[in-house]
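Trainee: Sequence first, predicted coordinates after that:
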Amino acid sequence: MNLSNHFLIAMPTLNDSFFSGCVVYLCEHSNKGAMGFVINKASPVSMDIVFSSTGKATPQRFIGKDVMLGGPLHPDRGFVLHSPVQTWQNTMPITEEIALTTSRDILEGLANQDNESDAVLTMGYSSWEAGQLEKEIAQNTWLVANADSEIIFRLPTQERYAAAFAKLGIRPENLMGVMGHA
């Protein structure tokens, strides 16, 4: 089972201080473990702040957008999921359309007003040891869906969780597991 280029969707019953309500885009998954990025949990840092650090104006397509909290590991490191795949100093292609870059030179490229690349910046990442993710999926901690670049790059942050569920044809509230009394 290779879940690279898939979404992990936190079950509504997941009671975890970081992952509750999250959608994780998995970049790598093998018998050695898994690595991905939360794509729907905004950090306090905006893209405007990131681009101001380059000395360039924020491109229109990034104005008002947030940098995501990609995961609890190394929250001091930045990562960029982007499309199309272009080669920067440190780029790892994930699919033919999506890549991960960790080098700062991508910010200069994205700041170019003529560059129409889609991008999500994250601080930190999420990781699972060998067998850990499979165990969590078997325990119904996560649902798995095919990734969708429209959800990753174009939907507002607050709509990504419901949109990932919709790919499975279900709504999160239908899985709450709470019964009411009439």
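Mentor: Looks like it came in fine. Residues are numbered from 1 along each chain as shown.
Trainee: from here on, contacts and neighbour counts on C-alpha atoms
Mentor: OK.
Trainee: which residues in this protein form strands?
Mentor: Defined through DSSP state E, the strands belonging to the chain, from first to last, are 6-10, 23-30, 33-38, 42-46, 66-69, 73-83, 91-93, 99-101, 118-129, 142-146.
Trainee: Tell me the spacing between the residue nearest in space to the middle of the chain and Asn31.
Mentor: In the chain, the residue lying closest to the centroid (C-alpha atoms, centre = their mean) is Ile39, at 2.7 Å. Computed as C-alpha to C-alpha, to the nearest Å, the Ile39 to Asn31 distance reads 24 Å.
Trainee: likewise Ala145?
Mentor: The gap separating Ala145 from Asn31 is 19 Å, by C-alpha to C-alpha.
Trainee: and if you look at Glu96?
Mentor: If you measure Glu96 against Asn31 using C-alpha to C-alpha, the figure is 22 Å.
Trainee: Structure two is appended below for comparative analysis:
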Amino acid sequence: MTFATLKDKRERGFLDGQFLIAMPGMQDGNFDRSVVYICAHSAAGAMGFIINRSQAISFTEVLLHLKLVEQPEAIMMDGATRDFPILNGGPVETGRGFVLHSDDFSSESSIPVSDDISLTATLDILRAICEGRGPKRATMLLGYAGWGPGQLESEIGSNGWLNCPACEELIFDRTLEDKYERALASMGVRPEMLSRETGHA
């Protein structure tokens, strides 16, 4: 599934709003020890974002690159805005930015992905964040993870992923180092138990 098909999605799939937690035998290095928040799942495939992998570029650098601010404005931004988190969301369209955020912000391009979380991929949300009008909770991601029809189900069936209900606190938590372990702990699973798990909770 691609971001374009997400915009046309009408029904929620059974993995919508779930975490995928990579198993030790994950063959794809893009997802080693990753926690993925699934935004959309249907017969057309699935789309989500890795939420525990940092991105080298800073929010200030993004704003300057997009010409949303000039250097003097960037210097004067408050620390919370300068330190706004940017994550590596996945291996698809890595040059494209997305903002996952609480539903207290909405624009014409915002897409609800759960009862409490929305996705916006246009510059208006970045302007709002710069101006202090942004959502209460948010994180920016470059790129996303996408699966074709039946692909994710096959990977789960092959013991590539555990899945469990997503936790909003974990999605927006800026501490990344132990997010993998904390996602597992939310299921009552310790890393050393993973080889015995069967694929879902």
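Mentor: Good, I have the coordinates. Values in this document were obtained by computation on a predicted structure and should not be read as measured data.
Trainee: hang on, the earlier thing: the residue nearest to the centre of the first structure maps to what in the second structure?
Mentor: Counting by TM-score structural alignment, Ile39 of the first structure corresponds to Ile51 in the second structure.
Trainee: tell me the contacts of that match?
Mentor: Residues in contact with Ile51 of the second structure, defined by C-alpha atoms under 8 Å, 6 or more residues apart in numbering, are Ser34, Val35, Val36, Tyr37, Leu87, Asn88, Gly89, Ile171, Leu176.
Trainee: The same query, at a cut-off of 7 Å, please.
Mentor: Going by C-alpha atoms under 7 Å, 6 or more residues apart in numbering, Ile51 of the second structure touches Val35, Val36, Tyr37, Leu87, Gly89, Ile171.
Trainee: Equivalent analysis for Asn30 of the second structure, please.
Mentor: The contact partners of Asn30 of the second structure, by C-alpha under 7 Å, 6+ apart, come to Pro91.
Trainee: rerun at 10 Å
Mentor: The contact partners of Asn30 of the second structure, taken as C-alpha atoms under 10 Å, 6 or more residues apart in numbering, are Ile50, Gly90, Pro91, Ala145.
Trainee: Now do the alignment partner in the first structure of it against Pro93 of the first structure, distance only.
Mentor: Asn30 of the second structure maps onto Phe18 in the first structure when the alignment is built from TM-score structural alignment. For Phe18 of the first structure, the distance to Pro93 of the first structure under the criterion C-alpha to C-alpha works out to 27 Å.
Trainee: quick one: buried residues of stretch 7-27 of the second structure?
Mentor: Buried residues in stretch 7-27 of the second structure, counting neighbours by 16 or more other C-alpha atoms under 10 Å, are found at Gly13, Leu15, Asp16, Gly17, Gln18, Phe19, Leu20, Ile21, Ala22, Met23, Met26.
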